[in-house]
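[1] Sequence and predicted structure below; questions after.
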Amino acid sequence: MTLAGAAAAWGISQLIPGISPLLVAIVVGALWRNLITVPRSLSPGVAFSSKKLLRAGIILLGLQLSLSAILGLGPGVLLVVVASVGITFAVTLWVGQLMGISLTQRLLIASGVSICGAAAVAAVENASDAKEEETATAIALVVLFGTLLIPVLPFLGGVLGLDAESTGMWIGASTHEVAQVVAAGSAVGGGALAVAVTVKLARVMTLAPIVAGISVYMRKTGAATDGKRPPIVPFFIVGFIAAVLLRSSGILPDPLLAVLQIVQTMLLAAAMFALGLGLDIKSLIKVGGRPVLLGLGATLLILGVALAGTLLFPPL
């Protein structure tokens, strides 16, 4: 069912220029979940897709990353990437603590906003042993606020007088999901999309060390709620790093990479569809306004940090 949803999302995205199948998949899944009853018989497959297929998609996502392309951004742009991720992640954790939000919920929101949206939330969920409703809340927030950025950032880039490449850098350094970055970068045109995706994938590179750090912290503090000791580095993160190194070696032919990118997109779209099926708006309303305010604040923060960095270190 989730693969069928992914195929449908792919078809819809081909009909609407600039719309990512990942975004379509999670929206369609969420609409189904909240407007029509989801049969209980689908639950095992939905759970499998939202975890196993998502992790497989994250591993293949590494094949889009080349170390040479990341390093080719230059030290200034890389500094902006590190600052956007690091400042947003740290400040979100700190402010969330002041707001009385649980550690796991803070970690999920901070990682989703600062790194790469739902994929980061899923990775941190595995490392932090977060509750299902906390994960659903974090995913809902990154989908909501990240989707709003798709039309807003191209518009603001024009208002601020940024050229296409600078707008693309701002988009890549601040927007939550890779799919949302593609959609926003495509809307700007020019060289914005290439810069936006490269900067975004540089942010994705920080996923592995952050998840490893969270895992180490959870093991040392025993913060896992059910007594489990999460692995220091989850298996799929090891696979992600291996995929980056494999792509960087240059041994994979371009036609194979193109096919694997389609497979990766379908896997992530199926996972997004499954995550959408688990997105209960009523449950999100019940969690209260604090997580929503934290997600909004984190989004505004990374927008500000990324814009300042873009103005200081514009792309070459």
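    That came through fine. Numbers count the residues shown, from 1 in each chain.

[2] from here on, contacts and neighbour counts on C-alpha atoms
    Noted.

[3] Tell me which residues are up against stretch 250-266.
    With contacts defined as C-alpha atoms under 8 Å, 6 or more residues apart in numbering, stretch 250-266 is touched by 3, 6-7, 10, 21-22, 56-58, 60-61, 63-64, 246.

[4] Any buried residues in the helix or strand hosting Val85, and which?
    If you go by DSSP states H and E, Val85 is part of helix 75-98. Residues of helix 75-98 classed as buried by neighbour count (16 or more other C-alpha atoms under 10 Å): 77-78, 80-89, 92-93, 96.

[5] Stretch 214-234 now?
    Judged by neighbour count (16+ other C-alpha under 10 Å), stretch 214-234 contains these buried residues: 214-219, 223-224, 229-230, 232-234.

[6] which one of these sits closest to Ala271?
    Nearest to Ala271 out of these is Pro234 (C-alpha to C-alpha; 18.2 Å).

[7] In contact with the closest one, which residues?
    Pro234 makes contact with 126-127, 212, according to C-alpha under 8 Å, 6+ apart.

[8] how many neighbours does Pro253 have?
    9 (other C-alpha atoms under 10 Å).

[9] ok, back up a step: ok, and the most crowded of the contacts of Pro234?
    Using other C-alpha under 10 Å as the neighbour criterion, Ala127 leads the contacts of Pro234 with 26 neighbours.

[10] How far away from the center of its chain is the helix or strand hosting it?
    Taking DSSP H and E as the criterion, Ala127 maps to helix 117-128. Distance of helix 117-128 from the chain centroid (C-alpha atoms, centre = their mean, to the nearest Å) equals 9 Å.

[11] what does stretch 201-221 give?
    Centroid separation for stretch 201-221 versus its chain: 14 Å, with C-alpha atoms, centre = their mean.

[12] Check stretch 98-106 too.
    That offset, for stretch 98-106, works out to 20 Å (C-alpha atoms, centre = their mean).

[13] want to compare, so here's the second one:
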Amino acid sequence: MTRLADTARSLFPGVALAALVAMAAQFLSEHYGAPAMLMAILLGIALAFLSEEPRSAPGIAFSSRTLLRVGVALLGVRISTGMVQELGLGLLGLIVGGVLATIGASILAAWVLGRDRLFAFLSGGAVAICGASAAMAISSVLPRREEGERDLIFTVVSVTMLSTLAMIAYPILADRLGFDMRQTGVFLGGTIHDVAQVVGAGYSVSEETGDLATLVKLIRVTMLAPIVLGAALVMRRRAPEGAKRPPLVPGFVLGFLALAALNSAGLLPGWFSEAASAVSRWALLTAIAAVGMKTSLKKLLDVGGPAIALVAAQTAFIAALLGVGVAMIG
């Protein structure tokens, strides 16, 4: 008990600071319409000096890793097998294929161009699955490296900004392409990176489109667990001889799958799902604020133009792929 109290005491200042930044980001989001994740990152970067303060550094490090995994695990309460049955095999195949093709094309492009394949996988997964949440989950199973946190922050900032632009532009694009409400819902849910922006774009068209776009987006979120699990297995196999290997299956992936299974079986009461979803959102927001507090703006700018071009190309790729697929399937 004494050791637990000492640990809590050492973590509290940093965790409290990260939570405070998350609350400020949420306030800005609710009152000014700015994406909460983006605000949390930017505010965190402005307070980066706190990660070097001995009193707050342990709690900030704890928030950036442990709270992140808790938040991702709790996303499982939003997933159920019933979602899949509502779409049909054709559209389901298109959505899953779009996710896998985007990640595969990203890694292939990085290999051909001689770029960092880990960054390509990180950004490709964020674009293909669920934006900032996917980026943080994938980052947690990648090997630790000096530029890892810089790449994570850059990916979260870029996909959040592109997702916000897509929220405005894609409903207009869908209308110009002559998509009906069903096609528009699948297109929006299958291409926009973050859940919040999918909701904003879908319901700006109609309630029916918003419901379908949200459903499609959550099906993309279900891809998070198998992708992260596959990455963890590959990284484990490639770990140098004698080095500490990551667990065979990360605990937060097991948590995600367990909660998704319980939700699919109807064993989770509504109040629990709502509470877990709220805790997940706040844990992820606090975690990304902490990651921002550990990131140097100068290092972030070192990512360079090719990385920006890669994320933009990934976004264009999945939009083109889903657009053609939706037009063909109907």
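    Now that the structure is in, tell me what you want to look at. Since the structure is predicted, the reported quantities are computational estimates derived from the model, not experimental observations.

[14] Please narrow the buried residues of stretch 214-234 of structure 1 to those residing in strands.
    With strands defined by DSSP state E, no entry of the buried residues of stretch 214-234 of structure 1 lies inside them.

[15] Where is the longest helix in structure 1?
    The helix that spans the most residues within structure 1, counting by DSSP state H, is helix 132-159.

[16] got it, and structure 2?
    Structure 2, longest helix under DSSP H: helix 2-32.

[17] And the contacts of the helix or strand just after that one?
    Where DSSP H and E defines the elements, the next helix or strand beyond helix 2-32 of structure 2 is helix 36-46. Contact with helix 36-46 of structure 2 is made by 18, 21-22, 24-26, 28-29, 132, 153, 156-157, 160-161, 285-286, 288-297, as judged by C-alpha under 8 Å, 6+ apart.

[18] buried ones in the longest helix of structure 2?
    10-19, 21-23, 25-26, 28-29.

[19] do the same with stretch 232-247 of structure 1
    232-234, 236-237, 239-247.

[20] Structure 2: which residue goes with Gly74 of structure 1?
    Applying TM-score structural alignment, one finds that Gly74 of structure 1 aligns to Gly88 in structure 2.

[21] do the same with Leu107 of structure 1
    In structure 2, Leu107 of structure 1 lines up with Phe121, judged by TM-score structural alignment.

[22] give the contact list for the aligned partner of Val124 of structure 1 in structure 2.
    Aligned by TM-score structural alignment, Val124 of structure 1 pairs with Ile138 of structure 2. Counting by C-alpha under 8 Å, 6+ apart, Ile138 of structure 2 makes contact with 122, 125, 228, 231.

[23] which one among these gets closest to Ala307 of structure 2?
    Checking the contacts of Ile138 of structure 2 against Ala307 of structure 2 with C-alpha to C-alpha, the nearest one is Leu122 at 11.4 Å.

[24] and the residue nearest to the spatial centre of structure 2, how far is that from Arg115 of structure 2?
    Centroid-nearest residue in structure 2: Ser133, 2.1 Å away (criterion: C-alpha atoms, centre = their mean). Remark: distance between Ser133 of structure 2 and Arg115 of structure 2 (C-alpha to C-alpha, to the nearest Å) = 24 Å.

[25] Leu311 of structure 1: which of the contacts of stretch 250-266 of structure 1 is nearest?
    Set against Leu311 of structure 1, the nearest of these by C-alpha to C-alpha is Gln64 (27.0 Å).

[26] Just to check, the closest one is in contact with Leu246?
    No: using C-alpha atoms under 8 Å, Gln64 of structure 1 makes no contact with Leu246, being 10.2 Å away.

[27] now the end-to-end length of stretch 171-182 of structure 2.
    Start and end residues of stretch 171-182 of structure 2 are separated by 12 Å (C-alpha to C-alpha).

[28] and it, which residues are buried?
    Residues 171, 174, 179, 181-182 are the ones in stretch 171-182 of structure 2 that count as buried (16+ other C-alpha under 10 Å).

[29] check which helix or strand covers Gly71 of structure 2.
    Using DSSP H and E, the element containing Gly71 of structure 2 is helix 68-74.

[30] matching residues in structure 1 for that helix?
    Under TM-score structural alignment, the counterpart of helix 68-74 of structure 2 in structure 1 spans residues 54-60.

[31] Give me the three-state assignment for Val38 of structure 1.
    Secondary structure state of Val38 of structure 1, per DSSP: H, G, I helix; E, B strand; the rest coil, is coil.
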